[in-house]
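*Asks:* what follows is a predicted structure for the sequence shown.
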Amino acid sequence: ATRLRDFSSLYDVVKNERNKYVTSIQRAAQSLAESKERINILQNEIDILRNEVLQKDKILNKEHLEHTAAYNQRDTLRAEVNKCIAVYKDKQSNIDQQIAEISKLNTIINNIEKAMLKLKKEYEVAVEDRNYTGIQLIDRNDELCILYEKSNIQEEILKQGEIEYRRREEEIRMLKLRQVDLRRDVEATRKLQPKVPELQDEVERLMQEVEKERDLASNLSQALEDPSNEKRWRKLGGKDPDSEECGAKIRELDARLDDKKEQLLEKELILEEVTALSDRLRLQAAEGRMDTLELAKKVNDFQAKIKTVTRKMMATVSELSMYQALAMKLQQEKHEGELILEDARWRLDNDQPPTDDAEKEWFRMENEKLRAVEDRAYRLQRAAMSEVSGQPPQRTAAEQRPNAYIPDELGLPRPYGAHAPFKPTEIGSTMRHIRKPQPQTVVI
């Protein structure tokens, strides 16, 4: 029994020690878990601080780059302002040169206008001479037409005279033939002299018949002249003029005949003069045709010269209008450039960008520079990761996981290698519904 109590007491002692050691083991395990969790938390904080340091370094580098870019932009803007001033001076010199050219062109245009006025006056004089010559030519043509008509009338009269002359010659020829026939009849009659008594009897018989016919005609005339024979006469109206009226009428007819003779003589004289004038004018017209042809050629030459000068003048006026439009456009560009330059100077004096486009361009250039810096840093980081992991870099949008840890011995980051641990997920809002596990005492 005593031995049993001893074993029982020893068992209780061993049991208590075992429980104490189990409790110590549990406490050590719990403290180890807490230490590991604390180490993980510290590691995460270190990573966060490292990331913050990297972000701050990036921000600092970015600010340095922005500062450098601002200096560069300032230098660029100064260079652009100097360039704008140089361009303005060049444009001003071009404008002065174009103004001088415009003055020169105005002088040329004035000279051309004077020459045009002179040519216009000469043209007007030539037109007046041409019109006067044309009027004279028309008058001479009218006179020539009248003379041609008179000449045609005279030629017609001459033709009629020639026809009458031929007819008279034909009558003379016929009379000559009649004379020959009569002579031949006379000769034949002379040959018939033995028949003269018979012919005398025939003549007496014919004379008697003639006397009878004369008596008959006398009786008929008496019967016609007999006023008692109402069938042989009829009464005519009017009255017979007396001797004084007949004498007055005869004198009037003689006066009219004398007038007609005088008119005939005058017309013959006029005809002779007109014939002489027509011959002279025909010669003058034949000679004046060459002068008219030369004058027409000169008029055509003057008209061609006037047309050529007019075309040149229109071309010069067109060029002048083009230069004037160009000068106005350049003047407007100059005015706009001056306004832009004044606005840029005022903006620079008030610490503002010279133009809205310059500000946008500056922001665009800065964004491009920042993007280039970020791309360069990202490429360097990806290259370092690929060197550490031994795998080619892959483009991803996921959050970067830690690929190294800092041991306690050296304090320098050491890469995990091919078997890197997973990054713990962030504690969500649902963790408040989960209780922390309480360690339970192990009873053996």
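*Replies:* Noted; the coordinates are in hand. Numbers count the residues shown, from 1 in each chain.

*Asks:* can we go C-alpha only for contacts and neighbour counts from here?
*Replies:* Fine.

*Asks:* report the distance from the helix or strand in which residue 383 is found to the chain centre.
*Replies:* Residue 383 belongs to helix 356-389 when elements are defined using DSSP states H and E. Chain-centre distance of helix 356-389: 54 Å, with C-alpha atoms, centre = their mean, to the nearest Å.

*Asks:* and stretch 52-69, by the same measure?
*Replies:* Chain-centre distance of stretch 52-69: 61 Å, with C-alpha atoms, centre = their mean.

*Asks:* returning to what we had before: show me what the following helix or strand past the helix holding residue 383 is packed up against.
*Replies:* Beyond helix 356-389 on the C-terminal side, the first helix or strand identified by DSSP H and E is strand 404-405. For strand 404-405, the contact count by 3 or more C-alpha pairs under 8 Å, 6 or more residues apart in numbering; DSSP states H and E identifies strand 414-415 as packing neighbours.

*Asks:* comparison target below:
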Amino acid sequence: MSADPLAEFRRAVSVRARQHPRQWEASKKLVENAAFPSTIVRLYDTVQHHDLPASVKDILLRLFERPMPRHVQDLDGKSLKSVTGFPPAKAVRALAVFFGLVPVAGSRWSVPHLSSEEIEEAVRKLDNPFDLLRHIDVASVLEIGAGDLSFAEELADLYGAELKQQHRPFIIHCLDRLDPRSQLGGPLHASPERLQRLQRKEGLCFSFFGNQDMFELGRLDEQALLAPRYAVATCWAPATPTFAYEPTRLSKALIRTELERTKGAFHHTCFGKEQALEVRHAGRALLFPPWKFEIVGPLALLSLLASRGCLCVLGSVDAQVFWELLAQLLEQPHYRPPDQPFNPVNLSKIFGEVYHVLANLPIGESIDLADVAALRRHYLQSDSSTDGDAGHFRYVRISRGATFPGTPASSTARKFASMTEEVPPWLVTLVPAYTSGPSSVLDTTS
């Protein structure tokens, strides 16, 4: 870096703005009256978390610190020009481009502009987390493991008309690993009628990607078929055993032993022209898709959701997946004992007071997990991570039950009411502590 950090930073900001003309043009929206306060919050948060020369960082933090400017006219134009070389409005736009707050050039999809702090503040006031769609600037949802699309249809029916009346686009993108052409999977397939209703619904931008591994999204991203980030990323009835065992604490050998003990002997076979998994259970041979027993674990699911959503919601989470997932959310390592599967006998010993508080949570009630135990920090990772990915969750709310008044739910969740022998499931609402911007703010070559 040159002897004058301010001059070098001005040059870097100018170069990045010139290199990304489409982002520069799109940045105009960030200084409009409605978006400006949120833009300043995001800039302040980004500057705080990035390694900048002290002289640059001090000026920017003073410019954007509380009480935060509400309009461009509130900014100190002289200071802004000293650090960016631009007059106020263009300076804010240039900084937004530089720190990666504008959707990547070529992206078809708008992304929400609210900071994670603003998302948390909004969600804390909402009994129904999906009501965030009524308040956020971009109403978009990514559903992972969408199955029969029952949740997507409930979501579209609940919010579609209101958003259409407000002339706001409503984006719902759904992924599912099950191949729509497969003879396996039974009721987990979406009916052609439901798929057509969603595709034809006026005011709804709907896409369904079947036969799609949720952890292999590169092809869809390359074709700009998915948004970089959605208002809400959600997963209903996370699959067992896929997310019921965490590979970072349980060995492959132990997991296989547990699967054989609880599910039965299994092997790969063929069903017609398809690959399949045959499981011998209670004297019967059951057939599943070949990947049914591929163990990914809840940590990978949490990382994926955090990288894609401003808000993450896991619905109808069964007991086995829930406790394994909960262990990943809590700070103390004793909640994650190595090679010790969770079971009804040892849960109370391992989780202690956390177990007793949550096990006694009445149906329909919720609790802030941070009020029960410290939340884990800096543990989320993603093989396809992008700038701004969260390292942890800043807010986690645990709710007991399958369905909640006024809240959309999947068909699996709706069925729990008639499953009298099943342990009531859980709804987990999470706000990832995402930030925006390049990992090295002075790298102007990309």
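*Replies:* Perfect, thanks for sending it. Not measured: the values here are computed from a predicted model.

*Asks:* TM-score for the pair, please.
*Replies:* In this superposition the chains share a TM-score of 0.15, using TM-score structural alignment, normalised by the length of structure 1; 114 aligned residues with a C-alpha RMSD of 7.5 Å.

*Asks:* residues of the helix holding residue 383 of structure 1 that come out buried?
*Replies:* 362, 366, 369-370, 373, 382-383, 385 (16 or more other C-alpha atoms under 10 Å).

*Asks:* using TSV, lay out these together with distance to residue 32 of structure 1.
*Replies:* Listed next are the buried residues of helix 356-389 of structure 1 as TSV, based on distance: C-alpha to C-alpha, whole Å:
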residue	distance to residue 32 of structure 1
362	57
366	52
369	50
370	47
373	45
382	36
383	38
385	33
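
*Asks:* ok, of those, which one's closest to residue 173 of structure 1?
*Replies:* Comparing those against residue 173 of structure 1 with C-alpha to C-alpha places residue 362 closest, at 132.1 Å.

*Asks:* ok, and the closest non-adjacent residue to that closest one?
*Replies:* With sequence-adjacent residues excluded and distances taken as C-alpha to C-alpha, 6 or more residues apart in numbering, residue 362 of structure 1 is closest to residue 73, at 7.2 Å.

*Asks:* ok so residue 395 of structure 2 is a strand residue?
*Replies:* Yes: residue state for residue 395 of structure 2 (DSSP: H, G, I helix; E, B strand; the rest coil) corresponds to a strand.

*Asks:* right, and it touches residue 432 too?
*Replies:* Yes: using C-alpha atoms under 8 Å as the test, residue 395 of structure 2 is close enough to residue 432 to be in contact (7.3 Å).

*Asks:* those two: which is more packed in?
*Replies:* residue 432 (28 against 22; other C-alpha atoms under 10 Å).

*Asks:* any idea how far residue 118 of structure 2 is from the closest residue to the more buried one other than its chain neighbours?
*Replies:* Once flanking residues are discounted, residue 432 of structure 2 sits nearest to residue 393: 4.1 Å by C-alpha to C-alpha, 6+ apart. Remark: distance between residue 393 of structure 2 and residue 118 of structure 2 (C-alpha to C-alpha, to the nearest Å) = 14 Å.

*Asks:* so if I had to pick from these two, which one is more boxed in?
*Replies:* A side-by-side neighbour count of residue 393 of structure 2 and residue 118, using other C-alpha under 10 Å, places residue 393 first with 24 against 15.

*Asks:* that one is in contact with residue 429, isn't it?
*Replies:* No: contact between residue 393 of structure 2 and residue 429 fails when scored by C-alpha under 8 Å: they sit 10.1 Å apart.
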